[in-house]
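Peer 1: The following comprises the amino acid sequence and a computationally predicted model.
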Amino acid sequence: MLFAIIIAVLGAPRVPAPTVDDGQTFDVVVYGGTSAGIAAAVQADRMGKSVVVVSPDVHLGGLSSGGLGWTDSGRKDGIGGISREFYHRVWQKYQEPDAWRWQSRDDYGNKGQGTPAIDGENRTMWIFEPHIAEAVFEDLVADHDIPVVRDAWLDRNAGVEKNGNRIVRITTLDGQTFRGSMFIDATYEGDLMAAAGVSYTVGRESNAQYGETLNGVQKKRAVSHQFDFPVDPYVTPGDPSSGLLPLIHDEDPGLDGEADHRLQAYCFRMCLTDHPENRVPFAKPEGYDPNQYELLRRYLQSGFKGVFNKFDPIPNRKTDTNNHGAFSTDNIGMNYDYPEASYERRREIIAEHEQYQKGLMYFLANDPDIPDDIRSKATSYGLSRDEFTDNDHWPHQIYVREARRMVSDFVMTERHLRGIDATPDSVGMGSYNMDSHNVQRYVDENGHARNEGDIQISPGGPYQISYRALVPKEEECANLVVPVCLSSSHIAYGSIRMEPVFMILGQSAATGAVLAIDHDTSVQEIPADALRDRLLQDGQVLDLPDSTSNRPNVSFQSSELDGIVIDDEEAELVGNWGISSALRPFVDLGYRHDHHEGKGTKAATYHAALEPGSYEVRIAYAPSSNRATNVPILIHHAEGQTALTVNQRQSPAGPGPFQSLGTFRFDGESRVEVRNEGTNGHVILDAVQFLPR
């Protein structure tokens, strides 16, 4: 029994890895012990090649074993190969009675993110504790006798030796050397890629660069994890001369859609528990300053109650605690120099994030100004005593949501995810929302604190990911594959960057690398049919019938429609409107909806400059059974105002998504208002069209 308890706390005993001789040559060298790195190494071994994992980290699995147990998976049927095998092995771990130490299986239930946590039919489990995930990764390398060299940090200045456009060997800071025929950079930072001279970018591209709509600065669209109440940002409320509170930028946030250098926020995915016997109370961190959280104090006192909305339950009365709300675990604006920073500077950034987050939890549990209901609930939680036991129960991996991104001959963009542009040579699928966390906090035009950058928009279905996005330009490096910091725009990466997808891409990257050896060619020139056939043989899912690439593109382009069309992008909005493209048809790239919330507080006004005359006014919407039947619309015209309602459950009369509202005379200025007051379902905003009559 004692041995079972030890395993439950620490995971399975680590089997000593095979020894590695200095300078030994491998078929495949994987740099990075992330989930993608382990999947890549396992695939290389299964394809009969010698492989080594050179890991800067001691613990294997990256975020998958670092606290992210509430899997951001999207469509489960798009997950195949070694990635699905990982979740099957997790399921196997939880079939053991000793796995349920602090909670019974029945008490846990089966709540997951969109699908059941435990899928008995497919023998997979998508929600899990960190130590269970780490044990699975250790099992994978032990089962395949894969050597893992831990705490081995690439010499980023002089540790990559190349012969022409090929890497010959890499050297770590402690002097170890690893030769290989092929290399895989599976790190979250892309350090090997950068040191090898491969092109990359950091930050957000402009919308114009790749013909996107969700890239660059996002003020207008940043409606989630936003301040629901006005909060004063100044040290002395109402006095700008007193200076800004901590964690608020004094810079202009930029123009919507323009490029910048900034990154979505990082955090730690804490594993918390409310079980008294396993709970470690939140301690006051060294250097704790309650003034760092003054903005949150004011927000809570204004009425915010969402502190615990992302304490997502994982087995044994634990949580995967993620950011939620305008001021939470995301340390907004404090990570901009992380991707390019030295190891020493990165450690400083990580330490600052740790202090911020530990201080946040101590603040919520102890500050006398916190509302009693929130403070008492925060006090009931603490760190899980049986997780991260060698790091004071704190996660060993910070959530690097985005760092460097390769720039290759092919770049995955929003257009590929939505199915507007074709995606060649699929090696796996993604399906999660195009998701960027907030990037900066600033003072808006009303003198209130405001967040910028949060985007959560569906691509419209599962989508393919191209092998071409995993390989550099051939002239830069012919024997390197990059499954994590792949060639992608910021907003496309926001969907791709999920742990199940990284494992998918790690396996596909290794397949490409091995085929390059077998065909004596570069990773760029491997036969596409051989790659596809091997991936399918190994259980990868390369397409689904309802993927965006297979769906008819029935959206309407405003630039191609008759008359004058004002899309929801150009409307003057009041209140927080969600953005979607889940149902077609729609105009341009999607539509807005009111979440069926905040009735009477949300409105949109469409302004159009018209030549005097009569115009038919049409409104576009995508119908559904959850829509409102009584959407109020007010048309301002030359004769005054006309009020009417539209039933958005009924299909528009057409053409396409448009419903006619009648013909009216305008003297130049026109205005159409849509409100959600008194409505009995979701209110949809799309385009308004004015046709001369």
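Peer 2: That came through, no problem.
Peer 1: Going by C-alpha atoms from here, please, whenever you check contacts or count neighbours.
Peer 2: Fine.
Peer 1: Now for residue 540: which residues touch it?
Peer 2: 79-81, 427-428, 504 (CA atoms under 8 Å, 6 or more residues apart in numbering).
Peer 1: if we go to 6 Å?
Peer 2: Contacts for residue 540 (CA atoms under 6 Å, 6 or more residues apart in numbering) come out as 80-81.
Peer 1: what helix or strand does the residue nearest to residue 250 when sequence neighbours are not counted sit in?
Peer 2: In space, residue 250 comes closest to residue 442 once its chain neighbours are excluded; the distance is 6.6 Å by CA to CA, 6 or more residues apart in numbering. In the assignment (DSSP states H and E), residue 442 maps to strand 440-443.
Peer 1: I'd like the distance from that strand to the chain centre, please.
Peer 2: 21 Å (CA atoms, centre = their mean, to the nearest Å).
Peer 1: same thing with stretch 277-296?
Peer 2: 27 Å.
Peer 1: on that earlier part again, help me confirm that the residue nearest to residue 250 comes into contact with residue 246.
Peer 2: No: applying CA atoms under 6 Å, one finds residue 442 not in contact with residue 246, separated by 10.9 Å.
Peer 1: Which one's more surrounded, these two?
Peer 2: The neighbour comparison of residue 442 against residue 246 (other CA atoms under 10 Å) goes to residue 442, with 20 against 14.
Peer 1: which ones are touching the more buried one?
Peer 2: 248-249, 449-450.
Peer 1: Kindly write the PyMOL command that selects the buried subset of those.
Peer 2: With 16 or more other CA atoms under 10 Å as the criterion, this PyMOL line picks the buried residues out of those:
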select buried, resi 248+249+449+450
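Peer 1: Put this next to the first one:
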Amino acid sequence: MLLKKVMLPACMLLLAGQSLFAVTPREVDVCIYGGTSAGVIAAYTAKQLHKTVLLISPDKHLGGLTTGGLGYTDIGNKSAITGISRDFYRRIGQHYGKLEQWIFEPHVAADIFQQYIDAAKVNVLYEYQLNSVRKKNGYITEITVKGHTSEVVKAKMFIDCSYEGDLMAKAGVAYTVGREANSLYHETYNGVQMMHEHQFPDGVDPYKIPGKPESGLLWGISPATLDAPGTGDKKVQAYNYRICLTNQPNNQVPITKPEDYDPSRYELLLRLLPKLNAPTLNTIMIISHMPGGKTDINNRGAFSTDMIGMNYDYPEADDATRQRIIKAHENYTKGLLYFIGHDERMPELLRKEMLAWGYPKDEYTDNGHWSPQMYVREVRRMVGAYVMTQANCEGHEKISDGVGMAAYTMDSHNCQRIVVNGMVKNEGDVQKGGFGPYPVSYRSIIPKASDCKNLLVPVCLSASHIAYGSIRMEPVFMVLGQSAATAAAVAIDGHAPVQDVDVTAVQRMLKENPLANNSKPEILVDNDDEAHTVKSGSWDRVTWGGYGPSFLADTSKGATDKFMRFLPEVPAQGRYKVYAYIPRVPNHATVTWVKINNGQQETRIPVKSESVKVEGQTSGEWVDLGVHTLSAGKNTYVEISNRESDGVVVADAILFIPE
């Protein structure tokens, strides 16, 4: 039977997979792409600011790395974490019975992010991938995403909160991948860097048959040659997983041999171990202990959980290729754990240590008890209206349009594993700190006006490789997510492109309404706030380990009376929870006396050094001074003195939280 060729009108010609009927667009004020921690906070903020919002998550889980195993939070300095980001860690603290906490189990973080989504009634599309972007006159008019269905989304403002910067890239915004040459931004820690951290000691042979180059290189070693220091390239710092294990037998799933297991991938570890002094499991990987008998395990040393050099294709890859790279990292990491515990060539002590751990039954229950989020430390970086650089991190270049603070070390993991002088070496690791909190420019989270006028990019923001290494921490991403959503609301209300937003208005909103819910802001008085402090006697100023730029210390053991008085401006009479930030220092006074005067009565409170419970990446803690009724105005003060002290007395910051 012959079939007639039927000619259809052009308007009825369909691409494969398209519906016969046009998709009705979803229309919102703010569309956020990326279900990361920044995406959740941005969506919550925009809803709190009375905008209609759609959050699109390419994954079925929200929270990114914060719910994906990174429970040992990279802080840098607690004073840099503000607004809803700080509220998140306060909610973590509430769960564990503290004011705030920076170490936590993955499922606890997931529950708290869900609280934000539920409270604001944020509409979320799960497992939808960006397909296309349409622009007109410099504005994104709509995007198409595909998941269970195909959806078209129109919005006045778009925020790219993905780790990959896919919306930014498809919108035609300028970006870069890899490392800039030091010469580009007059930096010293960018480009190729051969340093001593996370490095192989001399003498580790790189060849399959030791001493025989003709036998070929061991797995994971690149044949590339070492470029000159500071040379730029497109190499991407290593990815890994932040591994959640448990040592609680009743909550364990055994670590078994993964698919595609190949013990030859770990031959370098066997060659490294004899070079180490009495290695333990914690020598090979950083085992940070979380509540519930769990871990946040990270890379440590020359050969560990980082899969160096295996991620170069990830930034520009399609989803299928990215999934293959993700699976390869998962198999490598699970294989490493299995190898350490079961390969008879491993020292018995290490095998025994490894076998004490297992995957937690109560984490990632819909993903085989394994994190659904690979640690993609760096993917694309926008080249926007302003580029943050090493000079910003170190305080040599100042900006006035800050919409968040960063404070972490300039941190890059290794980018390649190569042969140098016949020995295996890692290249690319940089760990450079020693600077205080610094502002992140608003212009670094927006594109150039010529690229796009209604897009904000708080995650793949505009920064050099080495500056991004300091900024790219989860709490900072949340801060910048809130700032981006606030700026989006200001842009919508002012009918302005993001480049014309009044940054002072954004800064004012972030300061006066830090939780975006019109609650009363807390009052913080820091020792560096000269307008609200009075000092008696000579104190040492210490610029490490405190809250904010510094703290004060006295080592005289009360030989001469000294005090530091903190003077809050109380907006309205009421009950306030009062806390003192106490850095833990050597030879800390057993008891420090704190006096609270509320304008009517005086209370003297002993703070015992043993009450300063320091957990996580911090050297101090908030100590509860009780609830006090404070009168309005400037009548209240809190005084820390060195009287009756038997050691070092510290004075740093006082916090007043309205009940």
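Peer 2: In hand now; what should we look at? These numbers were taken from a predicted model, which means no experiment stands behind them.
Peer 1: Sketch out the helices for structure 2, chain order is fine.
Peer 2: Secondary structure of structure 2 by DSSP state H: the helices cover 37-48, 83-96, 106-120, 166-170, 182-185, 267-272, 281-284, 319-342, 348-355, 390-393, 465-471, 474-493, 503-512.
Peer 1: equivalent range in structure 1 for the third one?
Peer 2: Residues 130-144 of structure 1 are the counterpart of helix 106-120 of structure 2, counting by TM-score structural alignment.
Peer 1: Likewise for the first one?
Peer 2: When structure 1 is aligned by TM-score structural alignment, the counterpart of helix 37-48 of structure 2 is residues 35-46.
Peer 1: List the buried residues of that stretch.
Peer 2: Those would be 35-45, for stretch 35-46 of structure 1 by 16+ other CA under 10 Å.
Peer 1: go on, stretch 339-353 of structure 1?
Peer 2: Buried residues in stretch 339-353 of structure 1, counted by 16+ other CA under 10 Å: 339-340, 346, 349-350, 353.
Peer 1: And for stretch 72-92 of structure 2?
Peer 2: For stretch 72-92 of structure 2, by 16+ other CA under 10 Å, it's 72-86, 88-92.
Peer 1: Quick one: residues in contact with it.
Peer 2: Residues contacting stretch 72-92 of structure 2 (CA under 6 Å, 6+ apart): 99-103, 405-408, 475, 478-479, 514-515, 547-548.
Peer 1: go again using 7 Å as the cut-off
Peer 2: Contact with stretch 72-92 of structure 2 is made by 99-103, 288, 296, 405-409, 437, 473, 475-476, 478-479, 514-515, 547-548, 616-617, as judged by CA atoms under 7 Å, 6 or more residues apart in numbering.
Peer 1: just the strands in the stretch 551-659 of structure 2 please.
Peer 2: 551-554, 563-566, 574-583, 591-597, 602-608, 620-630, 637-641, 649-651, 653-658 (DSSP state E, counting those that start in this stretch).
Peer 1: so can I have JSON lines of those strands showing distance to residue 132 of structure 2 and mean neighbour count?
Peer 2: Formatted as JSON lines, these follow (distance: least, CA to CA, whole Å; neighbours: other CA atoms under 10 Å):
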{"stretch": "strand 551-554", "distance to residue 132 of structure 2": "51", "mean neighbour count": "22"}
{"stretch": "strand 563-566", "distance to residue 132 of structure 2": "55", "mean neighbour count": "23"}
{"stretch": "strand 574-583", "distance to residue 132 of structure 2": "49", "mean neighbour count": "20"}
{"stretch": "strand 591-597", "distance to residue 132 of structure 2": "60", "mean neighbour count": "20"}
{"stretch": "strand 602-608", "distance to residue 132 of structure 2": "59", "mean neighbour count": "14"}
{"stretch": "strand 620-630", "distance to residue 132 of structure 2": "47", "mean neighbour count": "19"}
{"stretch": "strand 637-641", "distance to residue 132 of structure 2": "57", "mean neighbour count": "22"}
{"stretch": "strand 649-651", "distance to residue 132 of structure 2": "55", "mean neighbour count": "30"}
{"stretch": "strand 653-658", "distance to residue 132 of structure 2": "46", "mean neighbour count": "22"}
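Peer 1: Output those in CSV, with distance to residue 171 of structure 2 appended to each entry.
Peer 2: Conversion of those to CSV gives the following (distance: least, CA to CA, whole Å):
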stretch, distance to residue 171 of structure 2
strand 551-554, 46
strand 563-566, 50
strand 574-583, 45
strand 591-597, 56
strand 602-608, 55
strand 620-630, 44
strand 637-641, 53
strand 649-651, 50
strand 653-658, 43
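Peer 1: To residue 266 of structure 2, which of these lies closest?
Peer 2: strand 620-630 (38.8 Å; CA to CA).
Peer 1: Just tell me the aligned range of that closest one in structure 1.
Peer 2: By TM-score structural alignment, strand 620-630 of structure 2 lines up with nothing in structure 1.
Peer 1: Aligned to the residue nearest to residue 250 of structure 1, what sits in structure 2?
Peer 2: Using TM-score structural alignment, residue 442 of structure 1 sits opposite residue 418 in structure 2.
Peer 1: Map residue 578 of structure 2 onto structure 1.
Peer 2: Using TM-score structural alignment, residue 578 of structure 2 has no partner in structure 1.
Peer 1: and residue 578 of structure 2, what does it touch?
Peer 2: 624-627, 655-657.
Peer 1: Pull the number of nearby residues for the counterpart of residue 238 of structure 1 in structure 2.
Peer 2: Applying TM-score structural alignment, one finds that residue 238 of structure 1 aligns to residue 211 in structure 2. Each residue near residue 211 of structure 2 was counted by other CA under 10 Å, and the total is 12.
Peer 1: tell me the contacts of residue 211 of structure 2?
Peer 2: Residues in contact with residue 211 of structure 2 (CA under 7 Å, 6+ apart) are residue 205.
Peer 1: Distance of residue 186 of structure 1 relative to residue 506 of structure 1?
Peer 2: 7 Å (CA to CA, to the nearest Å).
Peer 1: what's the overlap in contacts for those two?
Peer 2: Joint contacts of residue 186 of structure 1 and residue 506 (CA under 7 Å, 6+ apart) are 36-37, 483.
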